[in-house]
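J.: sequence and computational prediction follow.
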Amino acid sequence: MIRMPDRNALDNARRLRPAVLALGSNLGDRGELLRAAVDALRATGGIEVRAVSPVVESVALKLDGADASAPRYLNAVVLVDTLLTPAELLAEAHRIEAEHGRVREERWGDRTLDIDIVDYDGLESADPELTLPHPRAAERAFVLAPWLAVDPDAAVPGVGRVDALLAAIGDDTVRAEGVEL
């Protein structure tokens, strides 16, 4: 006898799940790269872009900390609903980065485009390929400030509300005037 999967299990597996993506760029035409990344997300099957934050500018972070001598970053947060699994979403993020000149030679190095999965439907995971929520999101104003701008009730799963986290660390970002996504 062939056993069919439970209809509710199939529906649940195929449902749209919310995710939060952080975008950053500090090489090339940063604004255009962020716009192209948002367009690429919109064109990717299984991803629906729900909201795009205002763009902020921030100092580059290196392994040793803030580096004022490195090119500054433009950052944004994109809220999506997706049918993709976390691993599939990460693969699409890496594909989009590569299509826009991202080279992975130096950890925390300068880059044309960075797309991080900050949250995926509240999932908590210690998988070395994709730690969720993003392990440093709660410490980064360049993630928290734009996220708060598009979701005033946002929270980093297992850590706390974005507004409280941002208040605790301070907001050192500045609005990138004239850059719209």
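T.: Okay, I see it. Numbering: from 1, shown residues only.

J.: going forward, measure contacts and count neighbours with C-alpha atoms only.
T.: Will do.

J.: ok, now which ones touch Val159?
T.: Residues near Val159 by C-alpha atoms under 8 Å, 6 or more residues apart in numbering: Ala138.

J.: and Glu57, by the same measure?
T.: Residues in contact with Glu57 (C-alpha under 8 Å, 6+ apart) are Arg72, Tyr73, Leu74, Asn75, Phe142, Thr173, Val174, Arg175, Ala176.

J.: mind checking which of those residues are buried?
T.: The neighbour-count test (16 or more other C-alpha atoms under 10 Å) marks Arg72, Tyr73, Leu74, Asn75, Phe142, Thr173, Ala176 as buried among the contacts of Glu57.

J.: among those residues, name the ones in helices.
T.: Mapping the buried ones among the contacts of Glu57 onto helices (DSSP state H) picks out Phe142.

J.: of the buried ones among the contacts of Glu57, closest to Asp29?
T.: Comparing those against Asp29 with C-alpha to C-alpha places Leu74 closest, at 10.0 Å.

J.: isn't that closest one up against Ala22?
T.: No: taking C-alpha atoms under 8 Å as the definition, Leu74 is not a contact partner of Ala22, at 10.7 Å.

J.: got another, please set it beside the one above:
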Amino acid sequence: MASHSNTKRSIAYIGLGSNLQQPVEQIERALLALDQLPNSYLLSYSSLYRSAPMGPQDQPPFINAVAKLTTQFTPLELLDQLQAIENQQGRIREQRWGARTLDLDLLLYDHTIMQTDRLTLPHYGIKDRDFVLKPLAEISPEMSLPDGSLIKDLLKHCPQYDLVTLKYDKNYHWHF
């Protein structure tokens, strides 16, 4: 196990997406897995949203959400943990922006700005994706990016696609 060089707690935002093998269940399982990460605590998560796929359109719509957690993992250690969760849920990396059982993106990590071969923070697509901005605004409406951009302002200027919020019914099942 990697040593945890980051002894302070950091706030991380994780984008979740799935469009294969019962996507709602995939997201729920991923949220449970995030809540069970060592040295980390799931603080909150957004509603679930249905969105059109990016890239190839010959695939089912996605279910998306954003989770907020506090962690002692460094950004790259957290990325390793996220990829392990994806793998546990059957993620196969075949096609960029293709269909997938689970996609976990590290969107933000405190106000860290970094770019490596494996990780870019903030996530490179954060400003242009309504399926990221809307759930972020839901759980942290006053949040800003490291460059000072407010999430709520970015959402106002982001192209809006057919994003649909899922709701819980009285039996705690998600529906549109």
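T.: Structure received. Since this is a predicted model, take the numbers as computed values, not measurements.

J.: check the contacts of Glu57 of structure 1 and tell me the two furthest apart.
T.: Across the contacts of Glu57 of structure 1, the longest distance by C-alpha to C-alpha is 12.6 Å; it joins Arg72 and Arg175.

J.: kindly reformat the contacts of Glu57 of structure 1 as JSON lines containing distance to Asp114 of structure 1.
T.: Conversion of these to JSON lines gives the following (distance: C-alpha to C-alpha, whole Å):
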{"residue": "Arg72", "distance to Asp114 of structure 1": "13"}
{"residue": "Tyr73", "distance to Asp114 of structure 1": "10"}
{"residue": "Leu74", "distance to Asp114 of structure 1": "10"}
{"residue": "Asn75", "distance to Asp114 of structure 1": "9"}
{"residue": "Phe142", "distance to Asp114 of structure 1": "13"}
{"residue": "Thr173", "distance to Asp114 of structure 1": "17"}
{"residue": "Val174", "distance to Asp114 of structure 1": "19"}
{"residue": "Arg175", "distance to Asp114 of structure 1": "19"}
{"residue": "Ala176", "distance to Asp114 of structure 1": "17"}
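
J.: of those residues, which is the nearest to Ala154 of structure 1?
T.: Ala154 of structure 1 lies nearest to Phe142 out of the contacts of Glu57 of structure 1, by C-alpha to C-alpha, at 14.7 Å.

J.: so that closest one sits right up against Arg175, yeah?
T.: No: under the contact definition of C-alpha under 8 Å, Phe142 of structure 1 does not touch Arg175, with a separation of 10.3 Å.

J.: who touches both of these two?
T.: Jointly contacting Phe142 of structure 1 and Arg175 under the rule C-alpha under 8 Å, 6+ apart are Val56, Glu57.

J.: how about the strands in structure 1?
T.: Using DSSP state E, the strands of structure 1 run over 17-25, 47-52, 56-58, 60-62, 65-67, 73-82, 114-120, 125-127, 130-132, 155-156, 160-161, 174-175.

J.: Val103 of structure 1 is nearest to which of these?
T.: strand 114-120 (10.0 Å).

J.: and the closest one, how far from structure 2 on average?
T.: On superposition with structure 2, the mean distance recorded for strand 114-120 of structure 1 (mean C-alpha distance after the TM-score superposition for structure 1) is 0.3 Å.
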